[in-house]
Structure formats: C-alpha cells, structure tokens
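Enquirer: All I have is the shape, not the residue letters:
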C-alpha cells in the first residue's frame, strides 16, 4: 500500500489568492493585492521539516519587523492629520489603503525572504 503524500500546511494559504481573482473580475485593486497569496502554492510538494519551519520563522520575523515599522509610520501620519483636524472620509479611505498596502508589502517580504533562504539552502546542499 502506498502512503498518501502529506501537503505542506503553508501551501493552503494559496487559496486566499481566489480573493484576488474576485478583485480582478470586479476591478477592485485592493482585492487584486490578494493575488500574491498564489505564491504559497509553490510549497505544496516541499517537505515541512524542522529546517523549513526554522526558515519560516526567520522570514516571518523579518516581515513582522517591517510590518511594525510600517504600521507605526501610518499611526504617526494619522496622529498628525488628526492633530491638524484634517480627517475626512477620503483620509479614512487612505489610511485603510495604507494599512492594506503595508500588509501586502510585509507578505511580499515574507515570501521573498523565504524563497531566498530556501535558495541558499539548496545552494549549500549542492556544494
């Protein structure tokens, strides 16, 4: 009997990319940013061993630090705009978009760092 192949749990995040497809069909560019989640399907056949999870932690920490810095900057912008009494409906929309863009940027950093760490790991294994 053959053993069923177990998928990497990180690959299930790729299904969030379907929200981006909905955004493409509706023309909403904020939802189109979810297309970045399709990159997680790359990890479907990658074994989820301890080294892989250590690499996920490294990449996640770097993305977390970026997200904290970006959110702090957005909060400073909101505080300054609120102090000068310039909050309107357009500003609320702008702040929401800034948060979404910072989240997508952090996700892109996570994916890029994880890809780079895995590439370096393969390079060291070949040598």
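Expert: Alright, I've got the coordinates. From a predicted model like this one, the values you see are computed outputs, not experimental measurements.
Enquirer: When you work out contacts or count neighbours from here on, use the C-alpha atoms and nothing else.
Expert: Noted.
Enquirer: Any buried residues in stretch 78-92, and which?
Expert: residue 78 (16 or more other Cα atoms under 10 Å).
Enquirer: residue nearest the centroid of the protein?
Expert: residue 107 (1.6 Å; Cα atoms, centre = their mean).
Enquirer: ok, and for the one helix or strand that residue maps to, which residues are buried?
Expert: Residue 107 is part of helix 89-126, with elements assigned from DSSP states H and E. Judged by neighbour count (16+ other Cα under 10 Å), helix 89-126 contains these buried residues: 99-100, 102-111, 113-115, 117-118.
Enquirer: do stretch 5-18 as well
Expert: Buried residues in stretch 5-18, counted by 16+ other Cα under 10 Å: 8, 10-11, 14-15, 17-18.
Enquirer: ok, and here's another one to check against it:
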C-alpha cells in the first residue's frame, strides 16, 4: 500500500471543532452554544482510515440512520413548539427554541459519529478475524 495515500476527506470536518475552542474562550460572554462544536474533533479519527468503498458504504448507512433520527426529532421539536405557542409563550420561549434547536441539530450528529465508529470497529474485527 502506498504510504502517501490521500487523507480521508471526512477528517476535514474535524476543523469545525475550532469553532468550539472559540466558544470555550468566549464562554464568559454567553457563547456557550459554540462549545457544542467541539464534537467535530471526533472526525480527526478518520484521518488515517482509507476511504475505500466499504468505508463510504458505512458512511451512507450511518448517514441514513442519523437522517431518519433527525427527521423524527425535528418533528417532535416542531410539535412541542406548536403546543407551547398555542398555550401561550413567555420570556423563556427563546431559551426553549434555542434548546430545541440544539437537540435537533446535535443528537443526529452524535448518532452519526457513534454508528460510524461502530461500523468501523466491526470492519476491523472482521479483518483481524480473516487475518488470524
């Protein structure tokens, strides 16, 4: 195998974690939401993973699962916000909307990362089993 293979393009998403570091530095000013971007550093794990057909197949499976989960969560968030609006919102409506948005954004991302790590771990098990 060539030692100078291209880096896995999925690893470039790890650079979005720098936004999280900015959030850590600005946390005293209310930028705590930016700290959630630290989760993107997990994508640096895939820097040395070869981007072959099996890897992209695993990415597609994990992406479909997290997309469906995201749709379900987004619908729950919309229903919850509609019910809250019909009851009558108050000063905490903005905090509720921000919290619901964070839930609907980052839970599918965490789910995608977890499933992709699981699939890659299973792939390594099968490769080690075949080599033994």
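Expert: In hand now; what should we look at? None of these values were measured; they are calculated from a predicted model.
Enquirer: Would you mind reporting the TM-score between them?
Expert: Put the two chains on top of each other and the TM-score (TM-score structural alignment, normalised by the length of the first structure) is 0.91; 125 aligned residues with a Cα RMSD of 1.6 Å.
Enquirer: how big is the offset of the helix holding residue 107 of the first structure relative to the second structure?
Expert: Here the mean offset of helix 89-126 of the first structure against the second structure after fitting is 1.3 Å, by mean Cα distance after the TM-score superposition for the first structure.
Enquirer: other SSEs contacting that helix?
Expert: helix 50-83 (3 or more Cα pairs under 8 Å, 6 or more residues apart in numbering; DSSP states H and E).
Enquirer: and the angle for the helix it packs on with helix 89-126?
Expert: Helix 50-83 of the first structure runs at 160 degrees relative to helix 89-126, counting by axes from the mean of the first three to the mean of the last three Cα atoms, to 10 degrees.
Enquirer: Am I right that the residue nearest to the centre of the first structure is in contact with residue 65?
Expert: No - the pair residue 107 of the first structure and residue 65 does not pass the contact test of Cα atoms under 8 Å, sitting 11.7 Å apart.
Enquirer: residues shared between the contacts of these two?
Expert: The contact sets of residue 107 of the first structure and residue 65 do not overlap (Cα atoms under 8 Å, 6 or more residues apart in numbering).
Enquirer: how much space between residue 125 of the second structure and residue 115 of the second structure?
Expert: Here the criterion is Cα to Cα, to the nearest Å. By it, residue 125 of the second structure lies 15 Å from residue 115 of the second structure.
Enquirer: meant to ask about residue 71 of the second structure, not that
Expert: As judged by Cα to Cα, residue 71 of the second structure and residue 115 of the second structure stand 17 Å apart.
Enquirer: thinking again about what came up before, alignment lookup: the residue nearest to the centre of the first structure to the second structure.
Expert: Counting by TM-score structural alignment, residue 107 of the first structure lines up with residue 109 in the second structure.
Enquirer: quick one: that match from residue 47 of the second structure, how far?
Expert: Noted for residue 109 of the second structure: a distance of 18 Å to residue 47 of the second structure, by Cα to Cα.
Enquirer: Then residue 118 of the second structure?
Expert: Distance, residue 118 of the second structure to residue 47 of the second structure, by Cα to Cα: 17 Å.
Enquirer: now swap in residue 11 of the second structure and tell me
Expert: From residue 11 of the second structure across to residue 47 of the second structure, the span is 5 Å (Cα to Cα).
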